[in-house]
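Colleague: Pasting the sequence and the predicted coordinates here, then a few questions.
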Amino acid sequence: MSLDPENTLILETTKGKVVIAMRPDLAPGHVERIKKLAREEFYDGIVFHRVIEDFMAQTGCPHGTGMGGSEYPDLKAEFNDESHQRGVCSMARAANPNSANSQFFICFDDASFLDKQYTAWGKVVEGMENVDKIKRGEPVRDPDKILSMRVMADVQ
């Protein structure tokens, strides 16, 4: 599988490298936001604040609490047909479907009960074994973090 460098993220985490293929065909607004924040180095140093065994690892809150987001307005939901399976990346949100901002999660396992309620925007294509090593907790004590998150096109 060849990756589109403009739509591929490279995350260096405290557990190792993770590569995510983004899907602008599914969620163009969400992919655009993630790329914008990655290019601003927003995600660098942000922790995985909510990590639930057999479910998902959530990150993207600048405060590490799950209550924060970026300075940009919340996104309109782009619910799609991508099923929430192992490795799928999707946006976290509050009760309002149009409240996704910067937080996202990576599924450890089948989470198809989230389908069409959360915006899936990508999938881990390399390094899922490193995602599996992320420390669990809600909240997580001494959490793992994203050391850097870059768009592949910017690092080649």
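Modeller: The structure has been received and is ready for your questions.

Colleague: Every contact and neighbour count from this point should use C-alpha atoms.
Modeller: Noted.

Colleague: Buried ones in whichever helix in the chain runs longest, by neighbour count?
Modeller: Secondary structure of the chain per DSSP state H: the longest helix is helix 28-39. For helix 28-39, the neighbour count (16 or more other CA atoms under 10 Å) marks 30-31, 33-35, 37-38 as buried.

Colleague: The structure to be compared is supplied as follows:
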Amino acid sequence: MAEIKDPENTVIIELEDGNVVIELLPDVAPAHCERMKELARAGAYDNVVFHRVIDGFMAQTGDVQFGKADADVRMAGRGGSDLPDLPAEFSKLPHGRGTIGAARSQNPNSANSQFFINFTDNDFLTGQYTVYGRVIDGMEHVDAITRGEPPASPDRMISVKVAVDVA
């Protein structure tokens, strides 16, 4: 496993095949990092499916309203949390392979709980979507997520924890 330099700003996503470790970037997008940690600590991301997974592009998840594995997954992607939407925190940080981006509607200030992990370098997203983290370990597990919009049998985040909270 990769060395965790800042446990308060590291998130561990447990998938069926193994853990994905994400280093958050609070110096780049502080509000988005805080939101991810708040929802993780509340257990809101636990059991949420990857509802939009496009080969050669990205895997999207985080719909805490409609994305629970036991819900109608076809509704996933339309909801968020009960918290207010976040203002964009765009940067020049590229949307490279393994980076975490905030999913949103056409309104740049509509990110809430949903996020995506880039399978490949998606530079065309740079400056259009907020980057707020990057995978530092377990990208092979991200690569193995079942494709589809939505996938017929979607993978899910079993649990999402802030590393400092894991005993």
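Modeller: Thanks, I have it. It should be emphasised that the depicted structure is a prediction, and the values quoted were computed from it without experimental measurement.

Colleague: ok so, going back, need the buried residues of helix 28-39 of structure 1 in TSV with distance to V125 of structure 1, can you?
Modeller: Below are those laid out as TSV (distance: CA to CA, whole Å):
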residue	distance to V125 of structure 1
H30	19
V31	16
R33	20
I34	17
K35	17
L37	21
A38	18
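
Colleague: equivalent range in structure 1 for stretch 109-118 of structure 2?
Modeller: Mapped onto structure 1 using TM-score structural alignment, stretch 109-118 of structure 2 covers residues 98-107.

Colleague: Go ahead and measure how far that stretch is from the middle of the chain.
Modeller: On the basis of CA atoms, centre = their mean, to the nearest Å, stretch 98-107 of structure 1 sits 7 Å off its chain's mean C-alpha point.

Colleague: same question, stretch 29-38 of structure 1
Modeller: Centre to centre, stretch against its chain (CA atoms, centre = their mean), the figure for stretch 29-38 of structure 1 is 11 Å.

Colleague: mean shift between that stretch and structure 2?
Modeller: Here the mean offset of stretch 29-38 of structure 1 against structure 2 after fitting is 0.4 Å, by mean CA distance after the TM-score superposition for structure 1.

Colleague: what about K92 of structure 2, neighbour count?
Modeller: Look at K92 of structure 2: counted by other CA atoms under 10 Å, it has 12 neighbours.

Colleague: Quick one: map it onto structure 1.
Modeller: Using TM-score structural alignment, K92 of structure 2 pairs with D81 in structure 1.

Colleague: Report the contact partners of the residue nearest the centre of structure 2.
Modeller: Centroid-nearest residue in structure 2, with CA atoms, centre = their mean: F115, separated by 3.7 Å. Shown in contact with F115 of structure 2 (CA atoms under 8 Å, 6 or more residues apart in numbering): 60-62, 100-103.
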